[in-house]
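Structure of the sequence below:
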Amino acid sequence: MEYLPTHFSMRRFFDATMKRNKLFTGLSVIAVIILVWALLPKSPDTDYADEGEPRTRPATQLKIGYVTIAGALPLFVAEKYGYFREAGFETELVRFKSSNEIAIAAATNKIDLVGICATNAVLDAAVASSTRFGAFLLNGYTKPSETEQATDYLLARKGITLEQLKGKRIAFFPGSISRVFANLIFPRLGLAVEDVEYIEMSPPNWISAMETGVVDAVTAVEPFAQMLRDRGRVDVLVEGYYAQVMPNVPLSGAWFVAGRLPADAEARIYSAFGRALDLIQSDRERALRAFSDFTKISPDVYRRIGLNRWRLIEDDEARESIRRFVAILLESGELRKAPASYLWAPRYAP
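Now for the predicted structure:
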């Protein structure tokens, strides 16, 4: 029998022992890593399959319709400061020229959320299309007071008075909402809508139209009203034009389309708007920076404008104000029929 040299046997034994030790050490390190990972807190945005592998939950796509006016500030704030993103949404803000366009887009599944829209336009679309909408944020227009500035005005070229508006050309915000309010307000000013030349015009065109004499007056909302006043070529005929109908009139708001989004998504959106309102209340300067992102208008303009009175639908006064406004629209004939329900009711508390 032939024997291997002793030093060879010892070397093989030593190598085998080292391999076993390395394997044991490696397995121990892996076990420690797994244990530490298991004890770490899990991200709320991470989903775990049955086999234990992490899978990131994709953000919910959210297409939001809006018009570029100061009343849309809560939407702009929530977008600029990441409140939608933190709530799990990837947003696309779609700009429209009028509330009627937004309401139609929502009723025909072109957008997922109404970021701001005139109340009458939404209610008309609801009745015409059998689409159910639910207001969750109301945008109030107010008269000036010791603590609040007006948010809208009836402005005329220098030297033109209320009595001289007959036969004059007046610019109105596009959409049915302006005619509704003109029908309600002009008689209180001693005028009828038929007494003036009614012209629908987008806000960015108001300044040049007034300065060149294309129109003689305009029912202006912020920030464009402030820009017109800054130029010193207009007279203020009415402060708080829309609030002539009723104090803190809920002219517009943000709306859910019933069944379009899951209940938990609605709750997260509601919370994001709530955070936006908190920032507007606590840090006006920071909140107003959101305007510049969407309008490219100097922040200096926004520092001097009156802000709307926004209220979430959980507020009792908010619910009462929109019910009263709808009653006025029905009584005056400006709204033929109101849907049975138009207020958002959370399917569970946000």
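
only C-alpha atoms for contact and neighbour calcs from this point on.
Noted.

Can you name the helix or strand that R55 falls in?
strand 54-56 (DSSP states H and E).

Report all helices and strands that that strand contacts.
Judged by 3 or more C-alpha pairs under 8 Å, 6 or more residues apart in numbering; DSSP states H and E, strand 54-56 is in contact with strand 46-48.

buried sites along the strand it packs on?
By neighbour count with 16 or more other C-alpha atoms under 10 Å, strand 46-48 contains no buried residues.

in the strand holding R55, what counts as buried?
So strand 54-56, judged by 16+ other C-alpha under 10 Å, has zero buried residues.

and what of stretch 320-328?
321-322, 325-326, 328.

The stretch 101-250 of the chain: helices as residue ranges?
Using DSSP state H, counting those that start in this stretch, the helices of the stretch 101-250 of the chain run over 119-129, 176-185, 206-212, 224-230.

could you give the angle of the longest one to helix 176-185?
Just to be clear, that refers to helix 119-129. When axes from the mean of the first three to the mean of the last three C-alpha atoms, to 10 degrees is applied, the directions of helix 119-129 and helix 176-185 differ by 120 degrees.

Out of the helices of the stretch 101-250 of the chain, which gets nearest to D152?
Using C-alpha to C-alpha as the measure, helix 224-230 is the one of the helices of the stretch 101-250 of the chain that comes nearest D152, at 6.8 Å.

quick one more, to check against the first:
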Amino acid sequence: MTASFAPALPAAHAAAAAQHYPEGALYVVATPIGNLADITLRALHVLQLCDTLACEDTRHTLGLLRSYGVDKAPGRLLAVHQHNEAEAAQQVLERLARGERVAYVSDAGTPGVSDPGARLAAAVRAAGHRVVPLPGASAVTALLSVAGAVGGGAAAPQFVFAGFLPTKAAERQTAVAALAQEPRCVVLLEAPHRIEDLATALAVLGSRRVTLGRELTKQFEEITTHPAADLRTWLTGNPQRSRGEFAVLLHPAAADAGDGPDEGLRVLRVLLPELPLKTAVRLAAEISGAPRNALYDTALRWRQAEQAQNDPDDEGAEAAD
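A predicted model of the protein is given here:
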């Protein structure tokens, strides 16, 4: 995005400057997840006001500041990311002890929500300094607000944020098996190179609805809802659909779903160590009513992952029936 939002800075100062901004405090500032117009006026004022700006990527943040006309010398930026968060927190504490105002931003969205920031905030609070939230953009709440995720019973308004699932196939399948038993909304995040793998893993959830948000707030934003079993087919129907950053929402489990996919996973877990793969899948599908094809794909991946762990030199070996 090449547009300049510098004219917003005077408005931000006019709207927010009269408020109190204590010295020696850490300001946790949410930044846009795509559309730069989603910055808040108070965030712009604090970004200009702060003595030090801690950030996940200094180069990315300098570009963001230029878009808003915020004047901040590179020497005033401090890198605080997932690989150095504990060590960099000590530098932040030293600056806070001198009475500086320190703002922290991640590359996009709200810090500490699947981004660095939680350890920094914990260290600052433990040292007795104030941590001030400046709320704003979040892919989690953005997707929740438009998914229309409703369900029966007391669980309807509740949700669980699970973030990124494990990248290893066996661990991911175990995580999905746990999610199958979660009746509330579940929000996940995923990268473009793993979104098809995630969709394949979720297929075992069968008819449970899944809303996928791609490139939220950006020019090519796309929001779509499908049964879990159909999600991968939709993704592979157009190569463009696997590009961009993703937020994924599992809708609440239907109150009258009966046994279904979650029961299928539980039964499959019990049968698979004792029976040939195809027999275990057939019985699990008959007992639970879960889709046989999805159960078969899941069982095959479990077997292959188990073989790879037991025989790392032969990861390509096929599972025996």
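
Could you quantify their similarity as a TM-score?
The TM-score (TM-score structural alignment, normalised by the length of structure 2) is 0.26; 144 aligned residues with a C-alpha RMSD of 6.5 Å.

immediately after the strand holding R55 of structure 1, which helix or strand?
Next element after strand 54-56 of structure 1 (DSSP H and E): strand 60-66.

ok so K19 of structure 1 is a helix residue?
Yes: counting by DSSP: H, G, I helix; E, B strand; the rest coil, K19 of structure 1 falls inside a helix.

any idea how far it lies from V29 of structure 1?
As judged by C-alpha to C-alpha, to the nearest Å, K19 of structure 1 and V29 of structure 1 stand 15 Å apart.

highest average neighbour count across the helices of the stretch 101-250 of structure 1?
helix 119-129 (a mean of 21; mean count of other C-alpha atoms under 10 Å).

Quick check: R311 of structure 1 touching P74?
No: R311 of structure 1 is not in contact with P74 according to C-alpha atoms under 8 Å; the separation is 10.4 Å.

Dump the buried residues of stretch 320-328 of structure 1 to CSV, plus distance to D230 of structure 1 and secondary structure.
Below are the buried residues of stretch 320-328 of structure 1 laid out as CSV (distance: C-alpha to C-alpha, whole Å; DSSP: H, G, I helix; E, B strand; the rest coil):
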residue, distance to D230 of structure 1, secondary structure
S321, 33, helix
I322, 33, helix
F325, 32, helix
V326, 35, helix
I328, 35, helix
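
nearest to G253 of structure 1, of those residues?
Of all these, G253 of structure 1 sits closest to I322, with 9.9 Å by C-alpha to C-alpha.

Any idea how many residues pack against V146 of structure 2?
Neighbours of V146 of structure 2 under the rule other C-alpha atoms under 10 Å: 11.

ditto for R301 of structure 2
The burial count for R301 of structure 2: 18, using other C-alpha under 10 Å.

Check V270 of structure 2 too.
Using other C-alpha under 10 Å as the criterion, V270 of structure 2 is surrounded by 12 other residues.

Against L235 of structure 2, how distant is it?
Applying C-alpha to C-alpha, the value for V270 of structure 2 to L235 of structure 2 is 32 Å.

what does Y27 of structure 2 give?
Taking C-alpha to C-alpha, one finds Y27 of structure 2 at 39 Å from L235 of structure 2.

With V105 of structure 2 instead?
Taken as C-alpha to C-alpha, the span from V105 of structure 2 to L235 of structure 2 is 32 Å.

Between the two, which is the more surrounded one?
More crowded of V105 of structure 2 and L235, by other C-alpha under 10 Å: V105, with 26 against 17.

Does that one touch A54 like I think?
Yes: in terms of C-alpha under 8 Å, V105 of structure 2 counts as a neighbour of A54; the distance is 6.5 Å.

which stretches of the stretch 251-350 of structure 1 form strands?
According to DSSP state E, counting those that start in this stretch, the stretch 251-350 of structure 1 carries its strands in the segments 309-312.

Could you verify my assumption that A88 of structure 2 touches L77?
No: taking contacts as C-alpha under 8 Å, A88 of structure 2 lies outside contact range of L77: 11.9 Å.

Looking at these two, which is more packed in?
L77 (21 against 16).

Leaving out sequence neighbours, find the closest residue to that one.
Using C-alpha to C-alpha, 6 or more residues apart in numbering and skipping the chain neighbours, the partner closest in space to L77 of structure 2 is L53 (4.8 Å).

Tell me if I'm right that the one you found and L96 touch.
No: here L53 of structure 2 does not reach L96: they are 11.9 Å apart, not a contact under C-alpha under 8 Å.

These two: which has the busier surroundings?
Comparing L53 of structure 2 with L96 by other C-alpha under 10 Å, the one with more neighbours is L53, at 28 against 22.
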